[in-house]
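**Q** Got a predicted structure here, sequence first:
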Amino acid sequence: MARAVRHEAGSGTPPAGSGLRWRLGWTRFWWMVGFGLLGVQLVRIQVLQAPALQAYALGIHYQLRTLPAERGKILDRFGQPLAMDVPGYDVIATPHVLAADHPRRAARALARVLPFPAARIAAVIDRRNSWYALLARDVSPATARKVAALNLPGVSLEAVSGRDYPDGSLAAQVLGFVGSGDRGLAGVEAAYNRWLAGTPGRERVAVDAYGQTLPQWSRLLQAPRPGDSVELTIDPAIQAVAQHWLDWGVKRVHANGGTVIILNPHTGAVLALANAPTFNPNRFWTAKPQDLVDQAVQDPVPPGSIFKPVTVSAALNLGLVTPDTLFDTRGYKIVDGVRIDDWKPGGWGWITLTRGLAYSSDQVFMDLALKLGVAHFYRYVRRFGFFHPSGVGLPGDSNGVWLPASQVNAVDLATMGFGQGMAVTPMQVVAAVATVVNHGVMMQPRIVRAIIGPGNRVVRRYGPRVESRPVAAGVAAEVEGMMVKEATYGTGVPADLPGYIIGGKTGTAQQIVHGRTSNHVFVSSYLGFGPYPHPRFLMLVMINHPRGALFYGDQVAAPVWQKIGMFLMHYWHIAPYAGPHNGGG
């Protein structure tokens, strides 16, 4: 007999349909959670991250490139380039593309036109996961055309500008050089970088999957602005001759180096500034550190007797002496119990101040310095442009090295009177002594004439500028005449230019080595002007640490001065026995 089975509520066994509904409910719940999370993710990607992702996507197909500005030229005083940009190209590879298309064959083809062996090129382009490699930097347009003719997929050319110094080492320390990022690192390139550099431009370029540029999709955003040119006061012919004879003079006495400065004393214009050793700025990275130093402005040294015109000018201007004042020279002087020897044992006996300068008597100038006293001596030193950089317009322009006035004793003052016990730059001495030739008016030395913009527009002009008036014109004329006598019958005779009247002063200074004055390391100099009575130039020849039997200024520097000086007379067509019509400015 069939029995009816009744399920009572609360018995714990669900009906068959309810389990299915339960599972469907959980399924719907998780579907809703999943779709909710997906929606959140879509909102995050399509709304919140959209700008960043869009920029990333554009970056895959578009690149923002900097367009280098053409750097301004550095010109000589005649407007001819001493430094300029020349067109060049970087050779770029996409190794990911080349690796899929016989990289060894591409390397052999590139090696035929690039100055690198095939194995070296292959090592660069056989990087399958790389999208960029620089194969060659700043190749010439001719080489670039050969690379383009290979028609290699994955190899492209990018236009760049390279710096060229057409005259090689001519005025190398003056010009300086340019490093990465088109930034001047030395010389005029550094000092006037903000004018020379120009303003880079920008462009957005499209690239294909191989990294090749698609010109039809490129867009110029900002055109580059070329830099301004800098016109110097340098005369290239005079500069070349100065470098030639300086190099000769340095080798002749086996010296460490030297410098030559040729200045127009009436305008302050530097006509030549040469240093030895030197370097080629086209390959500046091969130079030794000492080759890069501009000794004329960066390297203070004891000036020795070429400083004596400053001391005598101060004493004459204060009325303490006259050119005919007598001095009893004995070859030494006792100062506060310290014996200071003159360069000539025994001295010359009683001599005038004029002969004291001509014979370069250290004792006479000890007496003058002590007559002046520290306060007057330092006041005139400052008037003559010491204690601060020369302001010629080159980087590293030094103040020189001087004791504070409060620490100067009688011995210090006596030795300073003849150019020892301090250190100054050659440019400071040249600018100071040029005052004597320029009627007591000190001109600011300068090596830049003008900044020239596009279309030869003068952006800024650097004309002659009076720095100070240290002494009266009459005093300057007296010192100038005394220097003529020094060159006529004194220590400067070896610098004589036959047929011309010149004035000058020799110098032989003891260098400071390890904090002490050396008796074996010298700075040998000759500082002179010509032709008298209307000098057209003032020239300093300074040679550092000559080795051997020759070390006095008249033996070492004067012969170099003579050779350059004679060239100048011929170059400017100055007739022998210069008269009033032979001057110039």
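**A** Arrived safely, thanks for sending.
**Q** Could you use CA atoms for every contact and neighbour count after this?
**A** Noted.
**Q** Buried residues of the helix or strand encompassing residue 560, list them for me.
**A** Using DSSP states H and E, residue 560 sits in helix 558-571. Neighbour-count burial for helix 558-571 flags 558, 559, 560, 561, 562, 563, 564, 565, 566, 568, 569 (criterion: 16 or more other C-alpha atoms under 10 Å).
**Q** Over to stretch 104-115?
**A** 104, 106, 107, 109, 110, 111, 114.
**Q** need the helices for the stretch 401-550 of the chain, in chain order.
**A** Here the stretch 401-550 of the chain has its helices, by DSSP state H, counting those that start in this stretch, at 410-417, 426-437, 473-489.
**Q** let me fix that: the stretch 51-200 of the chain
**A** Counting by DSSP H, counting those that start in this stretch, the helices of the stretch 51-200 of the chain are 95-98, 103-111, 118-125, 141-150, 172-175, 187-191, 193-196.
**Q** then this one, side by side with the first:
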Amino acid sequence: MTNSRAKPSHTKGKRSSPSSRLKGKKRTSSQPPAKKPPSKKPAKGKNQPPKLPKGRLFIVWGLLIAGMLGLGWRLYQLQIVEAAQLQKKARQQQTVSLRPYIPRRSVIDGQGNVLATDRIVYSLYAHPKLFSISREEVAEKLAPILEIQSQELIKQFNQRETGIKVTTGLTEAIAQQIQTLRLDGVELIEHYARFYPQEKIGADVIGYVDREHKGQAGLELGQKRLLERNLLNLYIRRSGNGAIMPAFLPDTSLGFDDLKLQLTIDLRLHRAARSALQQQLKKYNAKRGAVIVMDATDGSLLTLVCEPTFDPNEYYKSKVELFKNWSVSDLYEPGSTFKPINIAIALDAGVIKPNSHIYDSGAAVVDGWNIYNASKQGYGSISIAEVLQTSSNVAMIEIMKRLSTKDYYRRLLQLGLNEKAGIDLPGEATGSLKSEAVFTSKSIEAAVTSFGQGFSMTPIKLVQLHGALANGGRLVTPHVVKGLVDGSGHLHWKPDYPERKIFSQKSSYEVVKMMETVVSEGTGEPAQIPYYRIGGKTGTAQKAGPRGGYIPNAKITSFVAIFPVDSPRYVVLAVVDEPKGANTYGSTVAAPIAKSVMEALISIKGIPPSKGGKPITPKKKALD
């Protein structure tokens, strides 16, 4: 095959043979040249992906597989291993914890009179920059309603331009008066506050709550578990944007109920006791006083009054020391009011009998100490009842000497002199009794204890011990809480109070009969009530100092009564601390208080005259 092409033949009518046409692939001039088909084998190095080395390929695949495995492992950790923890975090982020305010339970006395309750009050705020009238005009309008001087209000308004808290604790009636003024820039904020409608009456028992609604004294502190209802946190679900999800709202009544805390206190008797106590405190310019009335059958307290006291609605205006009930929290030496307890100990021990006689010389020397009767005289041979009538210290020493100091100390421990009475009020003090080693080492310890000195207790503890004499020997627990009642007065819960036997029934009965002669023939004569049989014991004790010894010219006068003797039930104790002036004894200062309280109790409870009761028989008595 040559590269030159044959020239076309121009001879007319002459054809070339097929063989000649095929040979050399010659074409006629009228036909275009045939195109060569494209080569199936591409040119080397063009349009071909580069080949990777096998090592790199394995590395890429390895990285992909490792990534997938790592992702799978992390998913396993999130979904399986850490699932519980993550779900907890998610719930915490989606859940809102709320503690809605639920009013405290009301406190009522034994007759249903309200002593403490929650009520809606208002706080008044001022925003002077929003006043549409002058500050002086706003002050003039508010002053008579708030009972605040207008100049004082103007002074407050000038402090700043907004957010001035003018006053708080406004009643709904006052708030309505302010609203009718339609003053711009004056705002009333509603909230709950504790309210004590009886004011000072019962404050020494109830206590108070502070501005944060927390109990700080009395029952408000000691019984907060009963007063705060069921304070549970509520948990509400919310969506991603923070909106509350209605489907997840709690199906609950928020623990609200209509139960009230009912006390054993009788408000009528409480008022009478307070009035009688105040009268004697004023008469003798005394430091303070207390009156306690207990039902000895079960230990329920009908009244527990301390003076001076405070108004729980305005507790911040009172001294801190007034917030405690000193008849529960303070110790004192009971003096002669403890003598009936010692007589019961001696009777139970068998060292004396009800008809025994003791010789009283008027003076005794014990371990070098001279001891005398309060009257500075001796009474000769006297009966056990006359020992109490005359309140003989010397005779009491002779009686208790018949009991070994070790046995005497053991009996004092059985009475719980080194223990609390167990009252359901906070801050009760524990009695102070010397150690057995000290008590038994010197005769003087037992001697002074025989007439109620050398140890100390709370007034409520003394009432508890005399309650055991009244009820046949049972040491009941003094208490003020009766239980939780509903609006219809039905009792839903009541506490259980322990009791134990400390005296025989016979000895208790004999001592109460002896105490009756103290009122009818002895130092307790000022407590007589015509035709009622009353047992009692006066007491005038030196006042112990805070660092030992006794405070010069300071005394505590007291009188304890059990009545009616024919059916002993009530124990009444009146204590007056540091009366001043002449003739200040238990018989002159405290006994008249107890008499007034018993007269009120007779009227309130409808106690009939005693069988065998006699009219008053005044006689000249020894002082104590």
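**A** Sure, I can see it. For clarity, every value in this text was computed on a predicted model and none was experimentally measured.
**Q** What is the nearest of the buried residues of helix 558-571 of structure 1 to residue 72 of structure 1?
**A** Nearest to residue 72 of structure 1 among these: residue 568, at 30.6 Å, using C-alpha to C-alpha.
**Q** Without its sequence neighbours, what residue ends up closest to the alignment partner in structure 2 of that closest one?
**A** Matched across to structure 2, residue 568 of structure 1 falls on residue 601, judged by TM-score structural alignment. Among residues not flanking residue 601 of structure 2 along the chain, residue 269 sits closest, at 6.5 Å (C-alpha to C-alpha, 6 or more residues apart in numbering).
**Q** Three-state assignment for the one you found, please.
**A** Local secondary structure at residue 269 of structure 2 is given as helix here, using DSSP: H, G, I helix; E, B strand; the rest coil.
**Q** mind checking what it lines up with in structure 1?
**A** Under the alignment by TM-score structural alignment, residue 269 of structure 2 pairs with residue 238 in structure 1.
**Q** Please apply the same query to residue 213 of structure 2.
**A** Under the alignment (TM-score structural alignment), residue 213 of structure 2 pairs with residue 182 in structure 1.
**Q** what's the burial count for the equivalent of residue 350 of structure 2 over in structure 1?
**A** The alignment partner of residue 350 of structure 2 in structure 1, by TM-score structural alignment, is residue 319. For residue 319 of structure 1, the count of nearby residues is 10 (other C-alpha atoms under 10 Å).
**Q** Check residue 42 of structure 1 too.
**A** As a burial measure, residue 42 of structure 1 scores 13 neighbours (other C-alpha under 10 Å).
**Q** With residue 332 of structure 1 as the reference, measure out to it.
**A** 98 Å (C-alpha to C-alpha, to the nearest Å).
**Q** now swap in residue 376 of structure 1 and tell me
**A** In terms of C-alpha to C-alpha, residue 376 of structure 1 sits 24 Å off from residue 332 of structure 1.
**Q** Same drill for those two, tell me which one is more crowded.
**A** Counted by other C-alpha under 10 Å, residue 376 of structure 1 and residue 332 do not tie: residue 332 has more neighbours, with 20 against 15.
**Q** distance of that one from residue 371 of structure 1?
**A** For residue 332 of structure 1, the distance to residue 371 of structure 1 - C-alpha to C-alpha - is 17 Å.
**Q** Once you drop chain neighbours, what's closest to residue 114 of structure 2?
**A** Computed as C-alpha to C-alpha, 6+ apart, the closest residue to residue 114 of structure 2 that is not its neighbour in sequence is residue 108, at 4.4 Å.
**Q** what do we get in structure 1 for residue 312 of structure 2?
**A** Under TM-score structural alignment, residue 312 of structure 2 pairs with residue 281 in structure 1.
**Q** wait, residue 178 of structure 2
**A** With TM-score structural alignment as the criterion, residue 178 of structure 2 matches residue 147.
**Q** so what's residue 348 of structure 1 closest to, chain neighbours aside?
**A** What sits nearest to residue 348 of structure 1 in space, not counting adjacent residues and going by C-alpha to C-alpha, 6+ apart, is residue 329, at 5.6 Å.
**Q** Quick check: that neighbour touching residue 347?
**A** Yes - taking contacts as C-alpha atoms under 8 Å, residue 329 of structure 1 lies within contact range of residue 347: 5.1 Å.
**Q** ok so, going back, contact partners for the residue nearest to residue 601 of structure 2?
**A** Residues near residue 269 of structure 2 by C-alpha atoms under 8 Å, 6 or more residues apart in numbering: 302, 303, 597, 600, 601, 604.
**Q** JSON lines please, covering those and showing distance to residue 262 of structure 2.
**A** Below are these laid out as JSON lines (distance: C-alpha to C-alpha, whole Å):
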{"residue": "302", "distance to residue 262 of structure 2": "12"}
{"residue": "303", "distance to residue 262 of structure 2": "14"}
{"residue": "597", "distance to residue 262 of structure 2": "22"}
{"residue": "600", "distance to residue 262 of structure 2": "22"}
{"residue": "601", "distance to residue 262 of structure 2": "20"}
{"residue": "604", "distance to residue 262 of structure 2": "19"}
